[in-house]
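In: okay, predicted coordinates and the sequence, questions at the end:
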Amino acid sequence: MTTSAKGLVIGAPRSGSGKTTVTLGLLRALNRRGLRAQGLKCGPDYIDPAFHTVASGRDSINLDAWSMTPEMVASLAAGTLQDTDVALCEASMGLFDGVPAPQGRSGASADVAAALGWPVLLVMDVSGQSQTAAAIVKGCATYDPRVRVAGVVINKVASPRHHLLVVNAIEALGIPVLGALPRQEAITLPERHLGLVQARETNDLDARLDAMADFVAAHVDLDRILAIAVPFAAAPAPTPVLPPPAQRIALAQDAAFSFFYPHLAREWHSAGAELIPFSPLNDEAPAPDSDLCWLPGGYPELHAGRLAAAQNFLNGLRRFAQAKPVHGECGGYMTLGTMLTDANGETHRMAGLLSVSTSFAKRKMNLGYREAETCAASPLGPKATRLRGHEFHYATITDPGNDTPFAMTRDVYGGAATPAGSQRGLVSGSFFHVIARAD
């Protein structure tokens, strides 16, 4: 598998430095130049790739160095970059932030940069500092010999004097400053409890992205940024991430069920599977000639009343489950349960295919990587199938019900495996989002 596309990773020393603004602005600005710019995202994140897709007009995917082997990361990236000129891979959190794991498998964005052989464009929030910014850049440039910081964009520059002090200090290290963004509060994207509001729900998104592109293009050197991007060092071999769970897959897709990883859709389609979308919010049932129904995560708690009233959807789902498998992740799992309590404390009756009840009124953040081993045969494989993925939710279980567990899961910090999710007959679900099979 070969591609002529060049790429780079857009990283930062910490979250909130401006990576997303720079990435989206560059994608849209390069797209307007006529270049085929492709977005990618490090780590488990459903929301940023959707914004990449709108900014560039090309589907973005996630590359996760904990759930995926380096070979999987490189194979997925190469498969995404066909007919592409340049790829911008947005990092998550700080460049080296990950979990305890062998080098290359910590989930840090630096691991993705190393797997792809791509340089890093470092975005630095320099508010409240001047020459000290160079010390942080030097630390990032020397911390991991696998990673090369090829340039810097400084953000939140307060004045010409501030600009001079910061740029002179960084460039004395031999690392070029390729852009300087002044303080700008007007260009923002709305946020929600799991991060940004989804792209499909953001008002005037194209206008916001155009404003980001104008802002970034006015303050960074697009040509020099393109010049630091490099192609793959070698052609990655195709490496499957997760086999399709069925031939024809009815996939819930709307504002309540949108957290489905694009790399799975791409891989399953490439393997010959067919994804058949339907909208529970529009009271649509899964296509009865499908082989499997998949309910992804999303925001069912924001639409619980509408889902409870969607009798065609609920009755169609119940009929489907009598003969064919149904699997739900996170929000989909909540929908398969008996009751869902929304943030206002109002209780809504769900599908009742699993005996669990959940609540968004009683909130507790659950966040982190998980390794799962299934307790019985399921759409994801035979009993004892090992999977890697994550949890990210605020909902809590108010009544676990009496179903058997879907899987035994453990975190990455040495804790004991604990039961997770529910399985009853052909129906299964949990808060666990699968990313890849465990190697």
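Out: It's in.

In: drop to CA atoms for contacts and neighbour counts, all remaining ones
Out: Will do.

In: next, the residue in the chain sticking out farthest from the centre: secondary structure please.
Out: The C-alpha centroid of the chain is most remote from Arg161, which lies 38.3 Å away (CA atoms, centre = their mean). Look at Arg161: counting by DSSP: H, G, I helix; E, B strand; the rest coil, its state is helix.

In: for Ile170, see how far away it is.
Out: Here the criterion is CA to CA, to the nearest Å. By it, Arg161 lies 14 Å from Ile170.

In: now swap in Arg363 and tell me
Out: Plainly put, Arg363 is 44 Å away from Ile170 if you go by CA to CA.

In: more neighbours, these two?
Out: More neighbours surround Ile170 than the other of Arg363 and Ile170, with 24 against 13 (other CA atoms under 10 Å).

In: please name the nearest non-neighbouring residue to that one.
Out: Ala134 (4.6 Å; CA to CA, 6 or more residues apart in numbering).

In: so that neighbour belongs to a helix, correct?
Out: Yes - under three-state DSSP, Ala134 sits within a helix.

In: I figured it hits Gly174, correct?
Out: No - the criterion here is CA atoms under 8 Å, and Ala134 misses it with Gly174 at 10.7 Å.

In: which helix or strand contains Glu267?
Out: Applying DSSP states H and E as the criterion places Glu267 in helix 262-270.

In: I'd like the next helix or strand past that helix.
Out: With DSSP H and E, the next secondary element past helix 262-270 is strand 274-278.

In: just checking, what packs against the following helix or strand past that next one?
Out: Per DSSP H and E, the first helix or strand lying C-terminal to strand 274-278 is strand 292-295. When contacts are defined as 3 or more CA pairs under 8 Å, 6 or more residues apart in numbering; DSSP states H and E, strand 292-295 packs onto strand 248-252, strand 326-329, helix 331-336.

In: who are the contact partners of the residue farthest from the centre of the chain?
Out: Under the criterion of CA atoms under 8 Å, 6 or more residues apart in numbering, Arg161 has no neighbours.

In: do the same with Asp254
Out: Contact analysis of Asp254 by CA under 8 Å, 6+ apart lists 278-281.

In: one more structure, for comparison:
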Amino acid sequence: MLEAHSLPPGLMIGAPGSGSGKTTVTLGLLRAFRDEGLGVQPFKNGPDYIDPAFHRVAAGRPSFNLDGWAMSPALLAGLAAEAAGADLALAEGSMGLYDGTSAPGVTGRGAAAEIAARFGWPVVLVLDAAGQAQSAAATALGFARHPDAPPFAGVILNNIASARHEVMIRREMERLGLPVLGALPRRRDLALPERHLGLVQAGEHPDLEGAILRFAALLRDHADLAAIRAAARSTTTTAPGPLPGPPAQRIALASDAAFSFTYPHLLEGWRRAGAEILPFSPLADEAPPEADLVWLPGGYPELHAGRLATAARFRAGLRRHAETGPVHGECGGYMVLGEALVDAAGVRHSMTGLLGLVTSFERRRLHLGYRCAELLAPVPGHAAGARLRGHEFHYSSILAQPDEPLARVTNAEGETVPETGSRRGTVTGSFFHLIAPEPAA
């Protein structure tokens, strides 16, 4: 029998759907509890790079993704164990509480409700009450009484228009036996800026610290922090498994506003296994440092295509490394490894030309969803034939992809997708964002 490990009390911040206010509430609670002297460990359900960076600033601790579609029970337990020593764990859900794939993955469909149930974390449901009154209680009741419902802590109402509006909803919630843990007034001035892949990145926010302080004040003034903390529940989990290992010993990692989509659990796993991560900035025209591998993560190269096209030291250094050593790119990094990138205005920018890929943002088309990649050739850290779990999220279209395919890629339903990635010599790349290797059967 696997040994059980205790976790600190935890909560899942969920909602009926995106745009309900989960991130505002999560950031406000993280900072408000931190200001009370508590150690708060943040988590994010599902494939998301941007929210964990906001969590880290609010909590002062790295935030880790928990993904039931892509991660094994051992890896999920290993990541949940990162809360050891904290006073409280707070996880932010993705989309709606029960939203996930139609086909199960490694341990589930990827829904936040599944993660909450796995770790025994009661759900704080954030309800956008704009345009409704008593009907908000009917929505909450459905979420609380769903046959797959995890423990239910209560509701935080958002976008309350007036005192009368709040009373109408509270009375109906009370009649239905649903605790109200807070009622946040309508505050359009608190919205976080967004762009086409979600929120503007934490490092680009003009006043992130100030915004988080305002979120914390909002929660202190309009939510019952003591009741929220009291609703958290302790639980146990099976023996933690190791985090994914590194693809090389010395890794030159592109890291700036154009290359920022790296999962905290992967970087932490690389470091714990003794790998040395050497960040460099292509936007600052820095050549990759001497390393065993150059890794170009995803990000927003389309917003900086002109600068990347003229970054002579970066391009020359990357080509030199590729003559003898491996280079790998994910999504945005894959685009930069290609021949050219056409921006939203239709301007063609020359990229590094290590692969023949040509991509375009002139006619945006969303590519979004979980992916399983069966490698047709090795990539750093994984042999040919390995099966990897991850996701795809971009708006670019492929105009040319002439190189040998890197992988056979399918979506969550097992259907083949055309984004196979490419390989040429020592260079590999794919739109596929790695989350974790698929566990052996």
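Out: Received, thanks. Only a predicted model underlies this, so the values are computations on that prediction, with no experimental measurement involved.

In: what's the burial count for the aligned partner of Arg272 of structure 2 in structure 1?
Out: Mapped onto structure 1 by TM-score structural alignment, Arg272 of structure 2 lines up with Ser270. The tally of other residues near Ser270 of structure 1 (other CA under 10 Å) stands at 11.

In: so how far is Ser234 of structure 2 from the residue nearest to Ala80 of structure 2 when sequence neighbours are not counted?
Out: Taking CA to CA, 6+ apart, and ignoring the residues beside it in sequence, Ala80 of structure 2 has Leu7 as its nearest neighbour in space, at 7.5 Å. Distance, Leu7 of structure 2 to Ser234 of structure 2, using CA to CA: 6 Å.

In: same check on Ala384 of structure 2?
Out: On the measure of CA to CA, Ala384 of structure 2 and Ser234 of structure 2 end up 42 Å apart.

In: contacts only, for Arg349 of structure 1.
Out: 308, 338-340.

In: which ones among the residues you listed map onto strands?
Out: The strands, defined by DSSP state E, take in 339-340 from the contacts of Arg349 of structure 1.

In: just tell me what Pro62 of structure 2 corresponds to in structure 1.
Out: Pro62 of structure 2 maps onto Asp59 in structure 1, by TM-score structural alignment.

In: burial measure for the residue nearest to that match when sequence neighbours are not counted, as a count.
Out: Using CA to CA, 6+ apart and skipping residues adjacent in sequence, the residue nearest Asp59 of structure 1 is Thr53, 4.8 Å away. Other residues lying near Thr53 of structure 1 total 20 when counted by other CA under 10 Å.

In: who are the packing partners of whichever strand or helix holds Thr53 of structure 1?
Out: Using DSSP H and E, Thr53 of structure 1 sits within helix 47-56. Counting contacts by 3+ CA pairs under 8 Å, 6+ apart, helix 47-56 of structure 1 packs against helix 19-32, strand 37-42, strand 195-196, helix 205-219.

In: out of the ones you listed, deepest packed?
Out: strand 37-42 (a mean of 28; mean count of other CA atoms under 10 Å).

In: and for that one, what's in contact with it?
Out: 23, 27, 30-31, 48-49, 52-53, 56, 58-65, 81, 84-92, 108-109, 112.

In: and it, which stretch of structure 2?
Out: Counting by TM-score structural alignment, strand 37-42 of structure 1 falls onto residues 40-45 of structure 2.

In: that stretch vs structure 1, average offset?
Out: Compared with structure 1 after fitting, stretch 40-45 of structure 2 deviates on average by 1.3 Å (mean CA distance after the TM-score superposition for structure 1).

In: before we move on, back to that, so which of the helices and strands packed on helix 47-56 of structure 1 gets nearest Gly298 of structure 1?
Out: Smallest distance to Gly298 of structure 1 across those (CA to CA): 11.8 Å, for strand 195-196.

In: what is that closest one packed up against?
Out: Here strand 195-196 of structure 1 touches helix 47-56, going by 3+ CA pairs under 8 Å, 6+ apart.

In: following the helix it packs on, which helix or strand shows up next?
Out: Downstream of helix 47-56 of structure 1, the first helix or strand assigned by DSSP H and E is strand 61-63.

In: related to what we said a few turns ago, of the contacts of Arg349 of structure 1 - the most surrounded one?
Out: With neighbours set by other CA under 10 Å, the maximum within those is found at Leu340, which has 30 neighbours.

In: check whether it really touches Ala304, as I assumed.
Out: Yes - contact criterion CA under 8 Å: Leu340 of structure 1 and Ala304 qualify, at 7.1 Å.

In: where do the contact lists of these two overlap?
Out: His348.
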